[in-house]
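# Provided below for reference: sequence and predicted model.
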Amino acid sequence: MSDSPTLWCGSTLVVFDGPRRLIWRAAAADQWSLAGLWPSARQAAQVTDHLDSGGAVLVLVEQEQTTVPMYAEEAARVPEALAAEVVVDGELAEIRVPALDWLPEPLRERGRQFLRDTACFISKQPDLLLPHLLVEEPGRAPCNLRFARLRTPRPFNNDRLRSATEHLFASAEEALAVLEAAS
């Protein structure tokens, strides 16, 4: 039902933080149920061991907290360890997946700071001018850990193009206004 929360690219471990951390199991031929949340304590220790031994880890994160919709009947079968993350509203429900809660605190805070910094950057740029992947600058310790913010592709439309052109030519329009005012 979902892709793995991790991927090996050579010797680099890529972690997809967000909805891919939800582990689903087939309950019947056409029915899935939530079995847990990646990582287990053992899996988290393996990531930490990989980092401590000098292995590279790239964490792809979308936002500080992701919510995944589900039906209330699915939510009723959520493992007890995840029940506190479920909110039910009538026939529908959602489960919260907090970002980076599996990392040791100093690394978790570093990742959350990256999210805050990129949120500020994103808020100041027209959508069409933003890259699909924002990557943490190198140099933070440990240097074999990097955070990246994965942005889902946005459809191209006239409003996004208008915003981009206004941004690109804002200084030219200001200069033209100054020249016109001076003459």
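Sure, I can see it.

# Please count neighbours and contacts with C-alpha atoms only from this point.
Will do.

# what's near enough to touch residue 70?
The neighbours of residue 70, taking CA atoms under 8 Å, 6 or more residues apart in numbering as the test, are 92-95.

# out of these, who has the most neighbours?
With neighbours set by other CA atoms under 10 Å, the maximum within the contacts of residue 70 is found at residue 95, which has 21 neighbours.

# At the geometric centre of this protein, which residue do we find?
Of all residues in the chain, the one closest to the mean position by CA atoms, centre = their mean is residue 62, 1.6 Å from it.

# Quick check: that residue vs residue 50, distance?
Distance check for residue 62 against residue 50: by CA to CA, to the nearest Å, it reads 23 Å.

# Equivalent analysis for residue 30, please.
If you measure residue 30 against residue 50 using CA to CA, the figure is 37 Å.

# neighbour count winner among those two?
Neighbours were counted for residue 30 and for residue 50 using other CA under 10 Å; residue 50 has more, 17 against 6.

# and here's the other structure:
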Amino acid sequence: MTHSATLHLHGVLVVFERVPLLSWDYTAPVHWTPSGQWPSPRQRRELQEHLDQGAPLLVVVGEPAGPSASAAPLDWLPQALRARGLGFLQATGVRILETPAALRPPLLLDDVAGGQVRFGRWTGTDAGAAASLGAVVRTLFGAAAMGAYVASAGFLETDIDPFCWSVARPETD
């Protein structure tokens, strides 16, 4: 089993930035071993292919998680997207600092409606918010856009379970 900084959800690639950006292999009960830096050259190619196909991408930013957190946030994105993402991080950082925790939503979202690439940022107020990520993806990208991508990728509607997702994809990571 491999832990990944990515999740494929309803045809949308979700990337969790600023989680430890190391890949980990589960080698024994309660034993994880670092297996590499994320993204690897292969993963960078896959990310670029995903973007080149026009497929939706959601980048969810959390707080740095120790020394393996990326020293250069979003450095894996093409320059224009990275600049937009860094602007979003700066704006939301200020908002988080200025807003009492009890008044913050669990996830702040950019205001670029209808874009292929969207940014979100966990505010640290609700650890259970990840359970509703499917609803967030459907709201941001719309069922029609996701359905078109899923159909073009060769999935059947019955292959998509809107209530089930996993952060581990051992067959591809």
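Yes, it's here. Just so you know, these numbers come straight off a predicted model, no measurement behind them.

# what about the strands in the second structure?
Along the second structure, counting by DSSP state E, strands occupy 2-3, 6-9, 12-17, 22-28, 31-37, 57-61, 107-109, 117-122.

# between those strands, which one is nearest to residue 78 of the second structure?
In terms of CA to CA, the element of these nearest to residue 78 of the second structure is strand 117-122, at 11.3 Å.

# quick one: that closest one to chain centroid distance?
Between the centre of strand 117-122 of the second structure and the centre of its host chain there is 8 Å, according to CA atoms, centre = their mean, to the nearest Å.

# What is it packed up against?
Judged by 3 or more CA pairs under 8 Å, 6 or more residues apart in numbering; DSSP states H and E, the packing partners of strand 117-122 of the second structure are strand 57-61, helix 79-98, strand 107-109.

# Repeat the analysis, applying 6 Å as the threshold.
For strand 117-122 of the second structure, the helices and strands in contact under the criterion 3 or more CA pairs under 6 Å, 6 or more residues apart in numbering; DSSP states H and E are strand 57-61, strand 107-109.

# Now tell me what touches that strand from outside.
Identification of contacts with strand 117-122 of the second structure by CA atoms under 6 Å, 6 or more residues apart in numbering yields 56-62, 106-110.

# now that strand: which residue numbers in the first structure?
The aligned range for strand 117-122 of the second structure in the first structure is 145-150, by TM-score structural alignment.

# quick one: the matching stretch to the second structure mean distance?
Plainly put, stretch 145-150 of the first structure ends up 0.5 Å away from its match in the second structure on average once the two are laid over each other (mean CA distance after the TM-score superposition for the first structure).

# All set, thanks.
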